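S.K.: Here you go, sequence then predicted model.
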Amino acid sequence: MILLLVVVVSSSASRMLPIAVPRPLVQIAFGAAIGLFSDIRVEFDAELFFLLLLPPLLFLDGWRIPKDELFKDRATVLELALGLVAFTVVGMGFFIHWLIPAMPLGVAFALAAVLSPTDPIAVSAIARRVPIPRRMMHILEGESLLNDATGLVCFRFAVAAVATGTFSPLAAGLTFGWVAAGGLAVGVGVALAILRLKEIVGRRFGEDSGSNILVSLLIPFAAYLTAEESGCSGILAAVGAGVTMSYVEATGQALALTRVRRRAVWDMIQFAANGVVFVLLGEQLPAIWPKAQQSAGLTGTSDPLWMIGYVLVIALGLTALRLLWAGVSMGITWFRTWRRLGLPAPSLMRLAIATACAGPRGAVTLAAVLTLPPTLPVGEPFPARDLAIFLAMGVIIVSILIAAVGLPLAMRGLDLPAEPSTDAEDDLARIAAAEAAIARIEEVQHAMAEGRADADRYVEIASRLMDLYRTRVENRSGDDPVRAREDEAIERVMRVAAVRASREAVLRLLIERRIGSAVATRLMQEFDLLEARYQA
């Protein structure tokens, strides 16, 4: 309850600040204040953290990310999610070992592995403050959804190498294939099975909104646990289940009211879980600092400035490797395709810098580094464990700062090709929807009026409704669709104003006790749905 209260307070505080500061940084600061000035302590269990917080968040990201855009840029996403992670693990592993010789090479590789995945939660939080092009945002989201498995497999083998002193590249490759492909397959299979069963029960016995929403909440946990028990990636299973959920939702199985309520529930869960992740990170920092100093003292570098310097150098090294990879990748892409679009080379370099800055670390890094075993199989302490944990936590904070400061600077005035317009697709969909509505109204009118003496009454009501849809078809298929869209925008503003006035009138009647609370509640819900519809 205290964590949730801090999430609410920190969210409000981030909006009150005179300068734009990403919400995760404010939440980390509030968490650190709790750890420093109170007796509240959260006994952090990394496995429990993975189970409770990551599956629903990754499931929701997989559910809501646009699939067409992700598939269109699949080559770039895979380059970042697979190639860049491997490049980062190797490059940063040797670099960290060179920077801190007392940290064994295997531990350095383990630290580099947990630092390699970017965090979808932090990426989304920062994107709300920065006008990132839609296509670039989809690439960054797709990368952060898929690179966790690569980083965690590398981390697992690095820890095993430290514990046993052996490493097999062939075994690592085979394990990665099983963990990644198996995790996605388990997630898709579990989601399909649960949703199919729900559909059968709903078709036969009716649908209940509350139980359907609860089923959607349980799916990511079922996928995660099933995959983990199978030795696969629970994280990718949650992502696969979310992607499957989006395709099943496209069939329109759930009732409209269920979808409205479920969206509200998931928005609340996303807000709360995102906040708890970063508050927990801040709360753990004060307890880790003295342990990290003690661990670093063995190397003769326990001075706080040295510790902070290590964090800054490692964070900058990660950004430099990401810039190098993004620059080469985008250069090849520009040479093949973008050159025909007339994108100048300076803009290409700015875009590579923006991509390099947009790599904040977060929840997966925090949870993974805390799973480092306290002791080796022989009973000796795991070398430099506390130092690795502190460095990972510090890099999370610095990487968010780099994204918060560097990304707006890199994107400012960046000249990019215009985003492809979706107006034609929107017009096509709305025309088809209106024509289908007209045809269905005619069918219902004939069915309801057949054999009745007051058949004209049904014809009149149907005609009034069909005129509304015919107007939409004429506007969208006319000579000036741009003016039609502007007219609809003006109409939406007026409709919203009318709905709000209606709500105020009902509230006045309630205050004056001229209507009961039950009637007022029902009308307020209707007005809320109408306003949400007009503002969508």
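M.R.: Yes, it's here. Numbering: from 1, shown residues only.

S.K.: From now on I want contacts and neighbour counts done on CA atoms only, so please keep to that.
M.R.: Noted.

S.K.: Show me what the top helix by length along the chain is packed up against.
M.R.: If you go by DSSP state H, the chain has its longest helix at helix 256-297. Packing partners of helix 256-297 (3 or more Cα pairs under 8 Å, 6 or more residues apart in numbering; DSSP states H and E): helix 2-16, helix 23-37, helix 46-64, helix 209-229, helix 363-369, helix 385-411.

S.K.: dropping in the other structure now:
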Amino acid sequence: MDTVTIVLVLLLAVVVSGAVSRMLPISLPTPLVQIALGAVIGLSVNYRVTLDPQLFLLLFLPPLLFLDGWRIPKDELLKDVSTVVELALGLVLLTVVGMGLFIHWMIPAMPLAVAFALAAVVSPTDPIAVSAIAARVPIPKRMMHILEGESLLNDASGLVCLRFAVAAALTGTFSASGAALNFLWVAGMGLAIGVIVTLAATRAKAWVTKRWGEDTGSQILVSLLIPFGSYLLAEHIHASGILAAVSAGVTMTFAEISRQAMAVTRMRRNSVWDTIQFSLNGIIFVLLGEQLPGILGGARETVALSGHAEPWWLAVYVIAIVAGLAALRFVWVWASLKLTILRKRSDAIAIQSPDWRLIAAMSLAGVRGAITLAGVLTLPLALDDGTPFPARDLAIFLATGVIIVSLVIASVGLPMLLKGLAMPPEPSKQAEEAAARVATAEAAIRAIEACQHALAETHGEADRYAAAGGRVMDLYRERIEGLAQGPSDAMRAEERLVREFRLVGVKAERAALVELARARQLGSEVARKLTRELDLSEARHRG
């Protein structure tokens, strides 16, 4: 019963944190509010959450990484794939090796394998935390695409490095050649299992739907089970469950293209996944805050592991690690952007060097968040011989400090750097969108004409079908004519006004609907249906 109660309290804290972060007069990121509320919970109740590392990893990481892989814009990612790979793989390896050696040098009492494990968990970045920080200063789209792609890949690469570091700590041995071969198996089979499970699940779902119809609830449940199934199957054969969840999410994008679900299923599924993403990310930060009093309470014992007596040494270590991570990231981002410019430079085209603010913003955006916390909490409690895992509490404290300090620094500095910052321009997609709209409209007209003829031949009354079909086809022809002429400034301005007027109309319709429902002149079922139609109309016009 206590477990259920604490889960409900954590969920309530997630809900409250969103409201509090909007109410505050200063731009305070939601993750920091969630950490603070979690700390209040930790100080207010006697019950403590005991986190099982493996259970924590299973519950939180597969759905979050699956959703990242599913929703990340693939085309935008491919445009800057070289930069993303350099940040997500090269920077992670540099961070694990460089920061691992630095941490071991700074804290000799921490074994080298544990130092590498700590460096591995602080290497992944968290774009959700960055988005929360820059909520009032929008991040340029191209920069956000790079950060999302980097986060998706470095989550996997960082956690795979963590796996090898933990294995070295448990066994006391490490073989570079053995690790390379093991990495190929772990990564290759993990990726393959994610693809296989997703394709098998979606094809089976499509086969059942084709013969017996589609059930929205079961469709949503299948999408929820795919990341967990991929993860568990991969872990069962000692492959990477993390990479399996990521590849399952990426595969889901392409599987859905050929096996489309009903519109209502997609809308409800998106709502469910939005809720899951919001809840899981929030709970992770609230749990961090809930664990904070215990972590700080044991600070004196924890600092003793490092060979010092004063607790303020822990703050020195955290600041040193944050500074080291920032320096490595700044140098790597600068070198990566320089290499990108050199690759694209030609004699005919001179590409301007990136603004220093762009490099600083990309460096500062390397905020650590949910994945770092989830990773460090998965450190084993004991070695194979039963002795406590060396410096585990110290590693958790330092990782927690890195998360909080990086969030605070970025919340102060990132909005200032982002203000007025412009990324290199992206090619316009208006022509691509217009061509797609024309093609779909022409296909719709052909289908309506075929349906007209079929109905007229079967039932007669050709005039009635011609009139009804003509009304619909006129809408498509207007779209084609408007797009063929090309959108002028006047047409764009008129279109904006049309959208504004439609939104005004939708708002009035909604108010009238509410009044009818309050006056009990409208049944709840009809009110729900009309409300849904107004929601879709508003979403369409705002988009």
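M.R.: That came through, no problem. All figures in this text were calculated on a predicted structure; none of them were measured in a lab.

S.K.: Quick check: TM-score for this pair?
M.R.: After superposition, the two chains reach a TM-score of 0.94 (TM-score structural alignment, normalised by the length of the first structure), with 535 aligned residues with a Cα RMSD of 2.1 Å.

S.K.: rewinding a little: now, of the helices and strands packed on helix 256-297 of the first structure, which is deepest in the fold?
M.R.: Comparing these by mean neighbour count (mean count of other Cα atoms under 10 Å), helix 363-369 ranks first with a mean of 24.

S.K.: once aligned to the second structure, how far is that helix on average?
M.R.: Here the mean offset of helix 363-369 of the first structure against the second structure after fitting is 2.1 Å, by mean Cα distance after the TM-score superposition for the first structure.

S.K.: Give me the contacts around that helix.
M.R.: Taking contacts as Cα atoms under 8 Å, 6 or more residues apart in numbering, the residues outside helix 363-369 of the first structure that touch it are 46-47, 49-50, 54, 111, 114-115, 117, 119, 121, 148, 152, 277-278, 281, 388-389, 392-393, 396.

S.K.: Which residue range of the second structure does it align onto?
M.R.: Counting by TM-score structural alignment, helix 363-369 of the first structure falls onto residues 370-376 of the second structure.

S.K.: how far is the matching stretch from where the chain is centred?
M.R.: Chain-centre distance of stretch 370-376 of the second structure: 14 Å, with Cα atoms, centre = their mean, to the nearest Å.

S.K.: Contacts for stretch 346-366 of the second structure next, please.
M.R.: Under Cα under 8 Å, 6+ apart, the answer for stretch 346-366 of the second structure is 125-127, 130, 143, 147, 326, 329-330, 333-334, 337-338, 341, 344-345, 410, 413-414, 417-418, 421, 423.

S.K.: Among those, which are located in strands?
M.R.: Using DSSP state E to define strands, no part of the contacts of stretch 346-366 of the second structure is located there.

S.K.: Please list only the buried members of those residues.
M.R.: In terms of neighbour count (16 or more other Cα atoms under 10 Å), the buried residues within the contacts of stretch 346-366 of the second structure are 125-127, 130, 143, 147, 326, 329-330, 333-334, 337, 341, 410, 414, 417-418.

S.K.: Return the subset of the residues you listed lying in helices.
M.R.: By the criterion of DSSP H, membership of those in helices covers 127, 130, 143, 147, 326, 329-330, 333-334, 337, 341, 410, 414, 417-418.

S.K.: wait, which of the residues you listed is closest to Arg446 of the second structure?
M.R.: Using Cα to Cα, Met143 is the member of these that lies nearest Arg446 of the second structure, at 41.4 Å.

S.K.: Quick check: closest non-adjacent residue to the closest one.
M.R.: Spatially, and ignoring its direct neighbours in sequence, Met143 of the second structure is nearest to Met423 (7.0 Å; Cα to Cα, 6 or more residues apart in numbering).

S.K.: Can you name the residues that contact the one you found?
M.R.: Taking Cα under 8 Å, 6+ apart, we find Met423 of the second structure in contact with Pro140, Arg142, Met143, Leu358.

S.K.: Lys357 of the second structure and Leu418 of the second structure: what is the separation?
M.R.: Not Lys; residue 357 of the second structure is Arg. 8 Å (Cα to Cα, to the nearest Å).

S.K.: Pull the contacting residues for the residue nearest the centre of the first structure.
M.R.: By Cα atoms, centre = their mean, the first structure has its centre lying nearest to Asp61, at 4.1 Å. When contacts are counted by Cα under 8 Å, 6+ apart, Asp61 of the first structure is found next to Pro120, Leu145, Val239, Gly242.

S.K.: And the third one? What does it align with in the second structure?
M.R.: The criterion is TM-score structural alignment: under it, Val239 of the first structure has Val246 as its aligned partner in the second structure.

S.K.: Kindly provide the distance from that match to Leu288 of the second structure.
M.R.: As defined by Cα to Cα, Val246 of the second structure lies at a distance of 24 Å from Leu288 of the second structure.

S.K.: which of the two has more neighbours?
M.R.: Comparing Val246 of the second structure with Leu288 by other Cα atoms under 10 Å, the one with more neighbours is Val246, at 32 against 27.

S.K.: which stretch of helix or strand covers the more buried one?
M.R.: According to DSSP states H and E, Val246 of the second structure maps onto helix 241-258.

S.K.: Compute the inter-axis angle for that helix and helix 53-71.
M.R.: Between helix 241-258 of the second structure and helix 53-71, the angle comes out at 30 degrees (axes from the mean of the first three to the mean of the last three Cα atoms, to 10 degrees).

S.K.: average gap between helix 241-258 of the second structure and the first structure?
M.R.: Here the mean offset of helix 241-258 of the second structure against the first structure after fitting is 1.4 Å, by mean Cα distance after the TM-score superposition for the first structure.

S.K.: what comes up buried for that helix?
M.R.: Using 16+ other Cα under 10 Å as the test for burial, helix 241-258 of the second structure gives 241-253, 255.

S.K.: Quick one: work out the angle between that helix and helix 216-236.
M.R.: Using the same axes, to 10 degrees, helix 241-258 of the second structure lies at 140 degrees relative to helix 216-236.

S.K.: Can you find the partner of Phe66 of the second structure in the first structure?
M.R.: Aligned counterpart of Phe66 of the second structure in the first structure: Phe59 (TM-score structural alignment).

S.K.: re the thing from before, show me what the residue nearest to Met143 of the second structure aligns to in the first structure.
M.R.: Counting by TM-score structural alignment, Met423 of the second structure corresponds to Leu416 in the first structure.

S.K.: State the distance from its match to Arg129 of the first structure.
M.R.: The gap separating Leu416 of the first structure from Arg129 of the first structure is 19 Å, by Cα to Cα.

S.K.: got it, and Ala352 of the first structure?
M.R.: Look at Ala352 of the first structure and Arg129 of the first structure: by Cα to Cα, they are 19 Å apart.

S.K.: which of those two has more neighbours?
M.R.: Remark: of Ala352 of the first structure and Arg129, Ala352 carries more neighbours, 23 against 15, as counted by other Cα under 10 Å.
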